[in-house]
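Undergrad: I would like the atomic coordinates for the input below:
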Amino acid sequence: MTTLMTILGIVVFVLGLLISIAWHELGHLSFAKLFGVRVPQYMVGFGPTIWSRRKGETEYGVKAIPLGGYIRMIGMFPPGPDGRIEARSTSPFRGMIEDARAAAFEELQPGDEKRLFYTRKPWKRVVVMFAGPFANLVLAVVVFVGVMMTFGASTQTTQVSAVSDCVIQASENRTTCEKGDPAAPAKAAGLKAEDRIVAFQGEPVKDWSSLQADIRENGGERVTLTVERDGEELDLTATLIENQVAKTDGDGGYVKDQYVTAGFLGFTPVTDVVPQSFPQSVERMGDMIENGVESLIALPGKVPALWDAAFGDGPREADSPMGVVGAARVGGEIAAMDIPPTQRLATFLMLVAGFNLSLFLFNMLPLLPLDGGHIAGAVWESIRRNLAKVLRRPDPGPFDVAKLMPVAYVVASVFVCFTILVLIADVVNPVRIS
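TA: Below you'll find the predicted structure:
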């Protein structure tokens, strides 16, 4: 049964991946057609075509390898300075440029002269190229916020799960008490498992994060805790001890291997799945985007550890870069987990949301052949043309993005090498969530 559920999870993830790619390309397609650009092809996947159907002037289809997709627009690059568009040089770099230029015009038909992509105003080209990644961002936000508000998020609460017997410094990494350890303030005050702390110093407690902050800010003080026990409220008095504790991230979580001296009560809160309000969900989405940006910036620094995990004895960290194969394995793992079906569904949807957010952030890098590279080219063209107007100089004309194709090949080669490295790591030393 576990094997069957794992296979089912992988299949469902691949379907979610295909939907995400199709949604991305639909963003490009919709605005390209809106602005009058002719689009001969809309394809999900790469490689041999499995299925296709022509509707109007566009062929819609699915290809065998679900690692991306594309739409083919006529005239992605302008003609060369002499007005010619065919490859005509023995120089390898010039050949790259002219091959790209020729491909942009290879399906040119009579009447297409006014339907070329490069002839659209720069802001329209920005919109067309941005629409794909933005579609992924919208899908990520909708799914994430929907999951947060419907299923909820794993949240630490103000209910007591366990009470510490003694005071132990966080850096000691032990859980058992030793002779000479002072008694924990919570234990001395009479706090018990299943108590719910509802007030601190007479002020109502909103959530675990605010309670944690109150405790830490009052080290050495004698405080009053109001707890709910068996349907009744009672006040407990505790003297908070200054102790070395893990540094928090501001949201109730902890920063690994970083410590501070602060007030200490000595109990473990209950972690529960709690539905979030719309503002809370949006705030968590903001945190997710911020973490995504930080992870993207930190990506080059993770390559050595990824190499060691793939070809050496290094561990595969939980935040290690993960490709489609690794994500599919995680999808299978989620489906086979021994948790309620609703939590499996919520976790799976979060995986899809995270994938779409990654697509958005990655594609916005201002590098060809990514969407962000075409956006950067259109923005630079707009700046040049507007600057020429201000300085009363001749219009410099379209910015020839095709001249950047040698750089695009280098970037693509780096991405391919990185993708292969991630693929190997995903196979021999995969990221596991359980």
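
Undergrad: Going by C-alpha atoms from here, please, whenever you check contacts or count neighbours.
TA: Fine.

Undergrad: start to end distance for stretch 260-278?
TA: Terminal residues of stretch 260-278 lie 33 Å apart, using Cα to Cα, to the nearest Å.

Undergrad: ugh, wrong one, I meant stretch 35-49
TA: OK, stretch 35-49 end separation, Cα to Cα: 28 Å.

Undergrad: Mind listing what's buried along it?
TA: F35, V37, R38, V39, P40, Q41, Y42, M43, V44, G45 (16 or more other Cα atoms under 10 Å).

Undergrad: same deal with stretch 414-431?
TA: Buried residues in stretch 414-431, counted by 16+ other Cα under 10 Å: F418, T419, L421, V422, L423, I424, A425, D426, N429, P430, V431.

Undergrad: As a check, name the ranges of all helices in the stretch 251-400 of the chain.
TA: Counting by DSSP state H, counting those that start in this stretch, the stretch 251-400 of the chain has these helices, from start to end: 278-298, 303-311, 324-336, 341-363, 371-390.

Undergrad: most neighbours per residue, which of those helices?
TA: Among the helices of the stretch 251-400 of the chain, ranked by average contacts under mean count of other Cα atoms under 10 Å, first place goes to helix 324-336 (a mean of 23).

Undergrad: Another sequence for comparison is provided below:
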Amino acid sequence: MAFLIKTIQFLAGLSIIVGIHELGHLLFAKLFGMRVNSYMIGFPPKIFKIKFGETEYALGSIPLGGAVQIAGMIDESLDSNHLTNPPQPWEFRSKSAWQRLMVILGGIVFNLISGTLIYIGLVYMRGSTYLPKDEVNKYGIIPNTIGMQMGFKEGDKIIKINGKDFEDFNDALSPTLLLREKSYYTIIRDDRELNLSIPEKIIEYLSDNYKTPFIQPIYPCVIRTVVPNSNAYLAGLMEKDQIITLAGKATLHIDQLITVAKTCLGKEVEIVYLRNGIQMATTIKIEQQGLGIVLAQPAYKALKYSFLQSIPIGVKKATTTIQNQCLAIWKLLTGKLSITKSLGGPISIVQIFSNEFIWDRFLELVALLSIVIGLTNLLPLPVLDGGHALFILYEMLSGRKPSDRFLKITQKWGMVILLLIMLYAFGNDIRKLLTAAFMYFATYKS
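TA: Next comes the predicted model:
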């Protein structure tokens, strides 16, 4: 069921993004007097269609893409029958180079603008909530396996990033930081200040383990409230007790307590806690509804913004996303990142959606993917917008237009290359799933 919910969100988000992208092509084409034969979200067979003027608007039954068919343009449909006739005033090929370039880039522009507008709207609607560095440094951090590979140890306190002070703990997990070369943390360990360099290709390992951060704040399991007549109440637990072990397993922070409790459902186990600095122990039965306690939470900082204040913050989020994506693409093209470890297909994208529909989380992912898909379309592959734009730029600089035969051949080869890339990405998804399944069963058997 969880995977189905993720898949529905992915397909809905993709349809929104594709619809916006193709709308950019359509509106720019109509702005310059080009005839748009069809606008479709999804692929055939069509489940809905309606015609306004010369344009048919349709919804396909396979929600994995979309297309706009502009008269006089050689696109992925490879329709070249019109080339035997002289160019008509309403055709793509009869327009000036700069107008054709604007039509080609229209989809990308709309993706980038829509992503930015969503970010602005989210900042205005929900503000920002973050965990301050000083709050985290009360107890330090705890690393997972990848965090330990980076050199972190339990209890480390991060005081600077690349030699600069910071406020939001999320900055320590930022993709911008992890993608840039020669980045480092300044930490306090055992009252000593150390610099911890970030491995250059650490982002590759994080792409396979995106579900949990490589470092998390240690926040002790201090009881804020005990539910009356609950198992915790009957076991003698009280407010301000700090749980340190459950069923013999350490519970340094809240997530660890939750994880251990889930493995002990229906069992009566020992719970060790501190009360006024004195270690005590009792037994407690763990029911499906939990322990019967409410834990004290970290002191998050919440900020609200006016609409005008939200604009620069939303724009900054969008530009940071654009910078990260451009940097990741550049590192892939130059071999500084492994394509095998970094390139993912539809299954990888599905996995980043939540197990339940949370509207602001959904919109945030739509904004992110809109920008990512827009920039990916800018790659100079003939079948993509970037390939079309490259040929038009060549025409503008050289004064010579590529032949229709050349455009048709490159379009065919571009489709073959794109299909191979998609198959390779899908293969990577399958490899990651098989690896995860193997690790799960190996852990389960042990």
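
Undergrad: Provide the TM-score value for the superposition.
TA: The TM-score (TM-score structural alignment, normalised by the length of the first structure) is 0.60; 315 aligned residues with a Cα RMSD of 4.4 Å.

Undergrad: about what we covered before: take the helices of the stretch 251-400 of the first structure and lay them out in a markdown table including distance to V128 of the first structure.
TA: As requested, these are arranged in a markdown table below (distance: least, Cα to Cα, whole Å):
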| stretch | distance to V128 of the first structure |
| --- | --- |
| helix 278-298 | 23 |
| helix 303-311 | 33 |
| helix 324-336 | 26 |
| helix 341-363 | 13 |
| helix 371-390 | 9 |
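
Undergrad: Nearest to A408 of the first structure, out of those helices?
TA: Proximity to A408 of the first structure, assessed across these by Cα to Cα, is greatest for helix 371-390 (8.9 Å).

Undergrad: Specify the angle between the closest one and helix 341-363 in degrees.
TA: With axes from the mean of the first three to the mean of the last three Cα atoms, to 10 degrees defining the directions, helix 371-390 of the first structure sits at 40 degrees from helix 341-363.

Undergrad: Please name every helix or strand in contact with the helix or strand following helix 371-390 of the first structure.
TA: Counting by DSSP states H and E, the element after helix 371-390 of the first structure in chain order, helix or strand, is helix 405-428. Counting by 3 or more Cα pairs under 8 Å, 6 or more residues apart in numbering; DSSP states H and E, the packing neighbours recorded for helix 405-428 of the first structure are helix 92-105, helix 303-311, helix 324-336.

Undergrad: Mean deviation, helix 405-428 of the first structure versus the second structure?
TA: After superposition onto the second structure, helix 405-428 of the first structure lies on average 2.5 Å away from the residues it aligns with, using mean Cα distance after the TM-score superposition for the first structure.

Undergrad: which other residues reach that helix?
TA: Here helix 405-428 of the first structure makes contact (Cα atoms under 8 Å, 6 or more residues apart in numbering) with 93, 96-97, 100, 306-307, 309-311, 321-326, 367-369.

Undergrad: got the residue ranges for the strands in the stretch 151-300 of the first structure?
TA: Counting by DSSP state E, counting those that start in this stretch, the stretch 151-300 of the first structure has these strands, from start to end: 153-163, 196-200, 203-204, 222-229, 232-239, 241-248, 254-264, 267-274.

Undergrad: Quickly compare those and say which is most buried.
TA: Comparing those on average neighbours, where mean count of other Cα under 10 Å defines a contact, strand 196-200 leads with a mean of 21.

Undergrad: Contacts for that strand next, please.
TA: Surrounding strand 196-200 of the first structure, the residues in contact under the criterion Cα under 8 Å, 6+ apart are 158-160, 204-205, 211, 214, 223-229.

Undergrad: and what of stretch 36-55 of the first structure?
TA: Outside of stretch 36-55 of the first structure, the residues within contact range by Cα under 8 Å, 6+ apart are 18, 21-22, 25, 29, 32-33, 57-74, 107, 112, 115-117.

Undergrad: Relative to the whole chain's centre, how far out is the lengthiest helix in the first structure?
TA: The helix of greatest length in the first structure, counted in residues with DSSP state H as the criterion, is given as helix 2-34. Here the centre of mass of C-alpha atoms in helix 2-34 of the first structure, compared against the chain's by Cα atoms, centre = their mean, to the nearest Å, lies 16 Å away.
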